[in-house]
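> next comes the sequence, and after it the predicted model I'd like to discuss.
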Amino acid sequence: MTKSFGAMSIAQLSVLIQSGAADPVSVTEAVLDGMAAHSDQSIFTELLADRALAEARASSARLKSGRSRGLLEGIPVAWKDLFDIKGRATTAGSKVLRSASVAEDDAAVVSALGQAGMIAVGRTNMSEFAFSGLGINPHYGTPHNPRGKDEPRIPGGSSSGAGAAVAAGLVPVAIGTDTGGSIRIPAAFNGIVGYKATRGRYPMGGVFPLAKSLDSLGPLCRTVQDAIWIDAAMRGLTAAPAIAPRSLRGLDVVVPDNVVFDGAEAGVVAAFEQSLEWLIAEGASVSRVTIPAFDEILALMGKYGSLVTAEAFALHRERLSGPEADQMDHRVVQRTRLGQTITMPDYIAILEARERLIAEVNRLVGDSFIAYPSVAHVAPPIAALEADDDLFFATNGKTLRNTMLGNFLDWCGVSTPCGTGDADMPVGLLLSAIAGRDEALLAASLSVEAIIAGDSV
């Protein structure tokens, strides 16, 4: 076998399991062994060995008796440490929650994937309280980007361990959250697929929040097809809808010419533009347009502060005023406390502007897809960011800029590998659509992936 089970796509591993060539128990044991033996022990905060093996034995019994639950039967999955796992405390990447009450039940989407036959093998590391796009964590360690060849580089956040776990070949899929880019950023930095669904597409019960007006969920995986299957199961469907690649001929793609390319690295721009040329050669229609809302969103943040900061402060205000603040990452504390200056009239003004801007952009974009680089730069080295807070904040803002626009406008989005930039590090192409057009976006992403991803699929 040329690939370990964890390094396979869901499609590849499912064929082995469904045919009887691999048993869920042996698959789970091998995946757990790989996780335990891996050189970077910062990727996972916890292995769920007892639970995983029990689920694997039940999955094996179903298969042997002809009761398979479908394509996801026996497939290992890792969960970001924001999702409740029954009998475990959800720490959200913070040591202040280590002694929190254990969850009485699984999060709704954890239960849904369990019902689809998937095996929960571990909990992945993350930026503390999901409040950073870089993935640095002083409490549980910072996972190294598996694609880094020269020096340790950030994995992207906040779903840092999820991105690294898939990129390192430890698991075929990990589930993350995305409030400002926390799925699409690590997907881009690690050279994998990341799908941020439309906010509200999945039940949010048992998911530790950051900003409920922006929080969304989705998988980090190897292929868009894998994301389609996970999406269906997270919605509780017994079978995935028939989402097929659409013809690129006539695919209408809008490329913004403002904000998203500001300060972009040459290698990122080159990889993105090459991908556009390939899509155009296959018949896609690409137009360059200005999206005024992008500039207005940045202006709103400058005037009032950001929506995520306001809601994060409301969530953590008691924690920040007590002794727990001293146990938190000082950079997370500093960013969250900025929300204290956002008044109720400011917050209402942001929400009202958001509603207006969503309507304006929906009219401008319509059924077109929006494409630009997921992040304007490749994953930078860890050491300098840990040593310099000013560099940390500046890099964090730049890292989040492109993706957070989609969260503010309530878009769904898929980041697909589209080549490499500086230091041979991955670049992601972000394809987005307005809220609720997830099926159309996934179909288009299947076609785009086939053209641009090359050997990374």
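Noted; the coordinates are in hand.

> make it CA atoms for all contacts and neighbour counts henceforth
Noted.

> list the buried residues for the helix or strand encompassing Arg363?
Using DSSP states H and E, Arg363 sits in helix 344-365. Going by neighbour count (16 or more other C-alpha atoms under 10 Å), the buried part of helix 344-365 is Asp346, Tyr347, Ile350, Ala353, Arg354, Leu357, Ile358, Glu360, Val361, Asn362, Val365.

> also this one, for the comparison:
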Amino acid sequence: MDGNMSAAGLSVLLQAGTVDPVELATTTLDKIAGHRDQAIFTALLGERALAEAKASSERIRSGRSLGLLDGIPVAWKDLFDTKGSVTTAGSAVLVDGVPARADAVVVKALASAGMVSVGRTNLSEFAFSGLGINPHCGTAHNAASRDVPRIPGGSSAGSGVAVAAGLVPVAIGTDTGGSIRIPAALNGIVGYKATRGRYSMQGVFPLAKSLDSLGPLCRTVLDAIWIDAAMRGRTAPDVSRTDLTDLKLVIPETVVFDDAETAVVAAFEAAIVRLEKAGARIARRAFPVFAEIFGLAARHGALVTAEAYALHKERLQGADAERMDQRVVARTRLGEKIGMTDYVAILDARQRLIAALADTLEPGELMAHPTLPHVAPPIAPLLADDDLFFKANGKTLRNTSIGNFLDGCGVSIPCGTGDAGMPVGFLLSGQRNEDEPLLSAALSAEAVIRGDA
């Protein structure tokens, strides 16, 4: 079986009986266990996977398939509770914790759709970095790199690499500042960050509850649409294709292109030219709201840092702090300087800026810009230089974190390559709860963005 096959492609084979779910699960587990990069997964769920695959096989053979996703393998970022496994959040301080007594709600939802959970994927410790580097579990290497080991992107690092390396067709991640869209863009796959609250967070280890959102990393937008429906307990998706002549995109001229690599901009602009030729309407506009977000953080501190510090305060004051990634410790402790008046000011300004964004956009417009201003950099220099690490982390998170702060949704789609032949992502973003129009537009535009049409 082709490891690069989409979930939709595998579904055809499974439903037709050409591929058996048990065979697929066994092959998947063997590929993961034998893969040269053992930092992609933190744990395999072999016993569970084979039991779920056997049940799927029996259903399909007896004509009782649960639907499109029955028998499809899925991997989970190690923030999601899977019954009987320890949720480590990529941290040494949690590895000896109590195994989860139940699946997270979204894990249960995909199991109810027949999906086969095969393993738990690596991440930045406590999900607090956009680079994907982890000193405890090892750092998964970007699957697209052909020269030197490059960052996978974070924090859903293992999820992105697992899909891009052809180990699983789908992995589920979390996104607080870009943690789905970043690894998707850097590894050359699709990543969908849903609006916060679209799925239940019960059983998911948090980072910043005002910003945390979930979504799939996969090979196609269609796969993301199928997974989205299943995560919400739907038996089938309700997203339709739209005509590209109805697509209205606005390209922000504020912040997102600052210090961007020339080849990244070129790949993005080439995709824009293709979309225009296909009939999409393109506008360019200043977005002062974007600049205000970073000005707000400079005055009061970052919302994610304030909430991460509140979550980990006791841990940082105890012996656990010595066992954590010291870069995560240093970044989290910045939250100690953010007082209650600052925090309230941030939240008040956030609502004002969300409203201001709505005024900036015309009805039906979606935003489009490069997912990141750069391709995946090499790992080694980042490990050797803390200043470089923090600078790279900030730049990596910059474009995507805007969408989290403004409580929106986004889909990153590969649109070409930049320096060293590394993937470039094209980010389509919508406002809060515009997930259906966003997914519809992404489905219709995907082939053109990729350059396949």
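Thanks, I have the structure now. Note that the structure is a prediction, hence the values are computed from the model and not measured.

> fetch the TM-score of the aligned pair.
After superposition, the two chains reach a TM-score (TM-score structural alignment, normalised by the length of structure 2) of 0.99; 452 aligned residues with a C-alpha RMSD of 0.9 Å.

> for whatever helix or strand comes next after the helix holding Arg363 of structure 1, enumerate the helices and strands it packs against.
Next along the chain after helix 344-365 of structure 1, taking DSSP H and E as the criterion, comes strand 369-373. With contacts defined as 3 or more C-alpha pairs under 8 Å, 6 or more residues apart in numbering; DSSP states H and E, the packing partners of strand 369-373 of structure 1 are strand 252-256, helix 266-281, strand 426-433.

> and the first one, how far out from the chain's middle?
The chain centroid and the centroid of strand 252-256 of structure 1 are separated by 22 Å under C-alpha atoms, centre = their mean, to the nearest Å.

> likewise stretch 45-62 of structure 1?
Distance, centroid of stretch 45-62 of structure 1 to centroid of chain: 24 Å (C-alpha atoms, centre = their mean).

> again, but for stretch 110-130 of structure 1
The answer for stretch 110-130 of structure 1 is 13 Å, by C-alpha atoms, centre = their mean.

> give the aligned range of it in structure 2.
Counting by TM-score structural alignment, stretch 110-130 of structure 1 pairs with residues 107-127 of structure 2.

> ok, stretch 333-352 of structure 1 next?
Using TM-score structural alignment, stretch 333-352 of structure 1 pairs with 329-348 in structure 2.

> what's the matching stretch in contact with?
For stretch 329-348 of structure 2, the external contacting residues (C-alpha atoms under 8 Å, 6 or more residues apart in numbering) are 296-297, 300-303, 305-310, 312, 316, 321.

> of all those residues, which comes closest to Ser159 of structure 2?
Ala308 (21.9 Å; C-alpha to C-alpha).

> quick one, the helix or strand where the closest one lies and helix 340-360 angle?
Assigned by DSSP H and E, Ala308 of structure 2 belongs to helix 303-316. Per axes from the mean of the first three to the mean of the last three C-alpha atoms, to 10 degrees, the angle that helix 303-316 of structure 2 makes with helix 340-360 is 150 degrees.

> for helix 303-316 of structure 2, which helices and strands make contact with it?
helix 326-333, helix 340-360.

> format the ones you listed as CSV; extra columns: distance to Ala184 of structure 2.
Output for these, formatted as CSV (distance: least, C-alpha to C-alpha, whole Å):
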stretch, distance to Ala184 of structure 2
helix 326-333, 22
helix 340-360, 25
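
> which residue ranges of structure 2 form strands?
41-44, 73-77, 116-121, 170-175, 190-193, 213-218, 248-252, 281-285, 365-370, 409-417, 423-430 (DSSP state E).

> Thr28 of structure 1 against Glu73, yeah?
No - under the criterion of C-alpha atoms under 8 Å, Thr28 of structure 1 is not in contact with Glu73, lying 11.9 Å apart.

> dump the residue contacts of the residue mapped onto Thr87 of structure 2 from structure 1.
If you follow Thr87 of structure 2 across to structure 1 using TM-score structural alignment, you land on Thr90. By C-alpha under 8 Å, 6+ apart, the contact list for Thr90 of structure 1 reads Asp81, Leu82, Phe83, Asp84, Leu97, Arg98, Ala100, Val102, Ala103, Phe208.
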